[in-house]
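I'd like to go over a predicted model; first the sequence, then the structure.
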Amino acid sequence: MLAVTVAGLVCAAAHPAQAVAPGCAEFVHRLPNLPAKLCEQAGLQPGPAKSFGGTPLYVRDVQAAQAKLRVLVVGAIHGDELSSASVAFHWIRLAQEDANLPQPVHWRFIPVLNPDGVLARPPKRTNAHGVDLNRNFPTPNWERDAAFYWEKRTRKDPRRWPGPAPLSEPESRFLFQEVERFQPQLIVSIHAPYGVLDFDGPSVPPSRLGRLYLDQVGIFPGSLGNWGGVHKGVPVVTIELPNAMRTPLDAETRQMWLDLLRWIGERLAPAGAPSR
């Protein structure tokens, strides 16, 4: 079957008048529990950057009326944690359904920050440059601490190479710039497969989301939690799903979402200017 790809749209000869939603042609066949309809309903839009390998980095905003609270949700910063991206897609749908919350939220979703790793066969933790994106953020003393940690603590594990410099990668630069542009009051980063809940930054952390309980795992040079939570003072909730290749049941995915909303309502005041 002849297929033509133009700007992220795949048009198959069998359906010449039907265009597949951006990104969905690749992601539906790669990610677990991601039906084509769910991906298409997500309404992904290409962001202003591409991955090291040239794949668009997609974004989806879901904004309630008069929202002042801004929440950024990131999936698949590690490409071999496929379930993290799928859960982000399911949460986009839930955000669309729950748009009229008592405390309105402007959500920004980046469901697949590392498409190079996700689309690799087999999937890879790193991007196409071989960099662990979650060690590439500009934490203080990055040049000294990231190199020391990689060399001494990981024994130069290639899966955890922090890169040649902070923000050396287009994916980490894109997320850095999105945080600067969007100014979120909360960052939620979805990972796998340790089955726990981690937290960095101010505020009282959630004690649980669904079946995941708080178990703070430490601070790493160049990590998003270290940079965003510790040094920028933006709370970072890190969700570690129990399995990297399988998503939780839909009911559990929704329960994590509801618990997150409850915690946001209790702990995060809608500070700042109206969402933009």
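Everything's here; your move.

contacts and neighbour counts: CA atoms only from here.
Noted.

could you report the neighbour count for the nearest residue to residue 244 once chain neighbours are set aside?
Closest residue to residue 244 apart from its sequence neighbours, by C-alpha to C-alpha, 6 or more residues apart in numbering: residue 81 at 4.5 Å. Residues near residue 81, counting by other C-alpha atoms under 10 Å, number 28.

residue 81 touches residue 189, doesn't it?
No - with contacts counted by C-alpha atoms under 8 Å, residue 81 stays clear of residue 189, the gap being 11.8 Å.

what sits against the residue nearest to residue 244?
The contact partners of residue 81, by C-alpha atoms under 8 Å, 6 or more residues apart in numbering, come to 118, 125, 191-193, 244-245.

what about 10 Å?
Residue 81 makes contacts with 31, 75, 114, 117-118, 123-125, 190-193, 240-241, 243-246, as judged by C-alpha atoms under 10 Å, 6 or more residues apart in numbering.

the helices in the stretch 101-250 of the chain, which residues?
Applying DSSP state H, counting those that start in this stretch to the stretch 101-250 of the chain gives helices spanning 115-119, 142-148, 170-182, 224, 250-267.

presented hereafter is structure B, for comparison with structure A:
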Amino acid sequence: MRFLLVATFLISSFFAVAKDKTDRAGSPHKSVGVLMDTVKNRTKPYKWDPLLFNDKGWLIGGYSVDGMPLLYWVCGDINAKNRSLVLSAVHGDEITPVYFGFRLVEWVKARPNLCKDKLIVIAPLVNPDGFLRYQRGTRTNFNKVDLNRNFPTPEWNQNAHKIWKEKYSSRRRYYPGDKAGDQPENTFQRWLINEFKITKILSIHAPLNILDYDGPISEEVNNDNFAKTYFDSCYILKENMKRATSKLRFFAYGTFPGSLGNYAGKILGIPTLTVELPTTDASKAMQYFADMEKSHQIFFDFAVEERPNYLKERASATASEVMNN
């Protein structure tokens, strides 16, 4: 049966490759039920629908530093060429993306035909510790590392700490970590990208009110017609999403050592779109989701052309790094 509602066979494969800091730190692993009860209690003042935070149908891709399960949900055809990944709530103080991620899962569930001939993977709460640790949440994870500065990009060793000190005056909320890719929540994201052979990524943040895009580098295309076809396909996806998210301002925010856009977009050449919702005001989360509803269908339906060989080879090398991490 090619059409899968939930790919349960993938659970064990992650634990074979993900050696996260949770075990080394000795934090006990919590259940999905404990996580959901904690999230319900945390979000009660927001008057969000508590049914969003049910404990059924989730897969576990690892555990946070504090032992919370890192959840993802899968539907569709495991052999499909059109393969989408949505990452939400990477920064725990960005409240509206928390609602967005869980609501998106229910939105897709209500449209089973949407999963036909494609694969959809959604991780609604990438940074549970950051969201749950304080009353207002914190940008960083339990180790006080900014997960969007921790991806292993080529210039990380040389520039990550330098930029953190010079541009951000060593502010802890932007700390890139002691070592690139050393946080379990980061290993989780990289594993999702590689394990599911993702062809496009949507990352949900707040509160800049923009749509950002990172993708294959045009200078690498040269005279390779196959690469040019792929590059053009990524460009069309970007333009379609710009039209579908007209309430957001399109802005090329740029990348940083260790950022997702740098790692997935530029290094792996996977078209990576970042939605920055207008605010972190929890009372507006439902409206923001409704405003974006048209773009959900467009993002999932768009099939990016096959990646050229040089990007496949780069992705394969990166997958080996994740396996050995």
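Looks like it arrived, so ask away. Note that the coordinates shown come from a computational prediction; the quantities given were computed from them, not determined experimentally.

fetch the TM-score of the aligned pair.
With the length set by TM-score structural alignment, normalised by the length of the first structure, the two chains reach a TM-score of 0.83; 256 aligned residues with a C-alpha RMSD of 2.6 Å.

related to what we said a few turns ago, adding mean neighbour count and distance to residue 162 of the first structure, write the helices of the stretch 101-250 of the first structure out as CSV.
Formatted as CSV, those follow (neighbours: other C-alpha atoms under 10 Å; distance: least, C-alpha to C-alpha, whole Å):
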stretch, mean neighbour count, distance to residue 162 of the first structure
helix 115-119, 27, 15
helix 142-148, 17, 6
helix 170-182, 17, 11
helix 224, 28, 12
helix 250-267, 16, 30
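
quick one, which of these gets closest to residue 89 of the first structure.
helix 250-267 (10.7 Å; C-alpha to C-alpha).

angle of the lengthiest strand in the second structure against helix 184-195?
Scanning the second structure for the strand with the most residues, using DSSP state E, yields strand 69-77. Relative orientation of strand 69-77 of the second structure and helix 184-195, computed by axes from the mean of the first three to the mean of the last three C-alpha atoms, to 10 degrees: 20 degrees.

now the very next helix or strand once past strand 69-77 of the second structure: which residue numbers in the first structure?
Sequence order places strand 83-88 as the next helix or strand after strand 69-77 of the second structure, per DSSP states H and E. Taken onto the first structure by TM-score structural alignment, strand 83-88 of the second structure occupies residues 70-75 there.

post-alignment, the matching stretch versus the second structure, mean distance?
When the second structure is superposed, stretch 70-75 of the first structure averages 0.9 Å from its matched positions, counting by mean C-alpha distance after the TM-score superposition for the first structure.

residue 48 of the second structure belongs to a strand?
No - using DSSP: H, G, I helix; E, B strand; the rest coil, the assignment for residue 48 of the second structure is coil, not a strand.

against residue 73 of the second structure, how distant is the nearest residue to it once chain neighbours are set aside?
The shortest distance from residue 48 of the second structure to any non-neighbouring residue, by C-alpha to C-alpha, 6+ apart, is to residue 99 (7.8 Å). Look at residue 99 of the second structure and residue 73 of the second structure: by C-alpha to C-alpha, to the nearest Å, they are 15 Å apart.

likewise residue 282 of the second structure?
Residue 282 of the second structure is 23 Å from residue 73 of the second structure, by C-alpha to C-alpha.

element containing residue 49 of the first structure, please.
strand 45-50.

tell me which other helices or strands that strand touches.
strand 56-63, helix 170-182 (3 or more C-alpha pairs under 10 Å, 6 or more residues apart in numbering; DSSP states H and E).

if you set the cut-off to 6 Å instead, what comes out?
Using 3 or more C-alpha pairs under 6 Å, 6 or more residues apart in numbering; DSSP states H and E, the elements in contact with strand 45-50 of the first structure are strand 56-63.

so which elements touch the strand it packs on?
Counting by 3+ C-alpha pairs under 6 Å, 6+ apart, strand 56-63 of the first structure packs on strand 45-50, strand 105-110.

that one vs the second structure, average offset?
Mean deviation for strand 56-63 of the first structure: 1.3 Å (mean C-alpha distance after the TM-score superposition for the first structure).

now do that strand against strand 105-110, angle only.
Using the same axes, to 10 degrees: strand 56-63 of the first structure against strand 105-110 is 170 degrees.

which residues sit against strand 56-63 of the first structure?
44-47, 49-50, 106-110 (C-alpha atoms under 6 Å, 6 or more residues apart in numbering).

against the second structure, where does stretch 149-169 of the first structure fall?
Going by TM-score structural alignment, stretch 149-169 of the first structure sits over residues 163-183 in the second structure.

and that stretch, what's buried?
163-164, 172-177, 180-183 (16 or more other C-alpha atoms under 10 Å).

so which of these is the closest to residue 28 of the second structure?
So of those, ranked by how close each gets to residue 28 of the second structure (C-alpha to C-alpha), first place is residue 183, at 16.6 Å.

indicate which one of the helices of the stretch 101-250 of the first structure is closest to residue 154 of the first structure.
helix 142-148 (9.2 Å).

dump the helices of the stretch 101-250 of the first structure into TSV; add distance to residue 230 of the first structure as well.
Shown next, in TSV, are the helices of the stretch 101-250 of the first structure (distance: least, C-alpha to C-alpha, whole Å):
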stretch	distance to residue 230 of the first structure
helix 115-119	27
helix 142-148	14
helix 170-182	14
helix 224	9
helix 250-267	18
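
and these: which comes nearest residue 92 of the first structure?
Of the helices of the stretch 101-250 of the first structure, nearest to residue 92 of the first structure by C-alpha to C-alpha is helix 250-267, at 10.4 Å.

with the second structure superposed, average distance for that closest one?
Looks like 3.5 Å for helix 250-267 of the first structure (mean C-alpha distance after the TM-score superposition for the first structure).

am I right that residue 89 of the first structure is in a helix?
Yes - the assignment for residue 89 of the first structure is a helix, going by three-state DSSP.

so what corresponds to it in the second structure?
Taking TM-score structural alignment for the superposition, residue 89 of the first structure sits opposite residue 102 in the second structure.

what's the closest non-adjacent residue to that match?
residue 124 (5.4 Å).

that neighbour matches what in the first structure?
By TM-score structural alignment, residue 124 of the second structure lines up with residue 111.

gap between that match and residue 139 of the first structure?
23 Å.

in the second structure, what residue corresponds to residue 212 of the first structure?
Checking TM-score structural alignment: residue 212 of the first structure goes with residue 248.

next up, the contacts around the nearest residue to its match once chain neighbours are set aside.
Excluding its sequence neighbours, the residue lying closest to residue 248 of the second structure (C-alpha to C-alpha, 6+ apart) is residue 210, at 4.8 Å. Residue 210 of the second structure sits next to 248-250, 276 when contact means C-alpha under 6 Å, 6+ apart.
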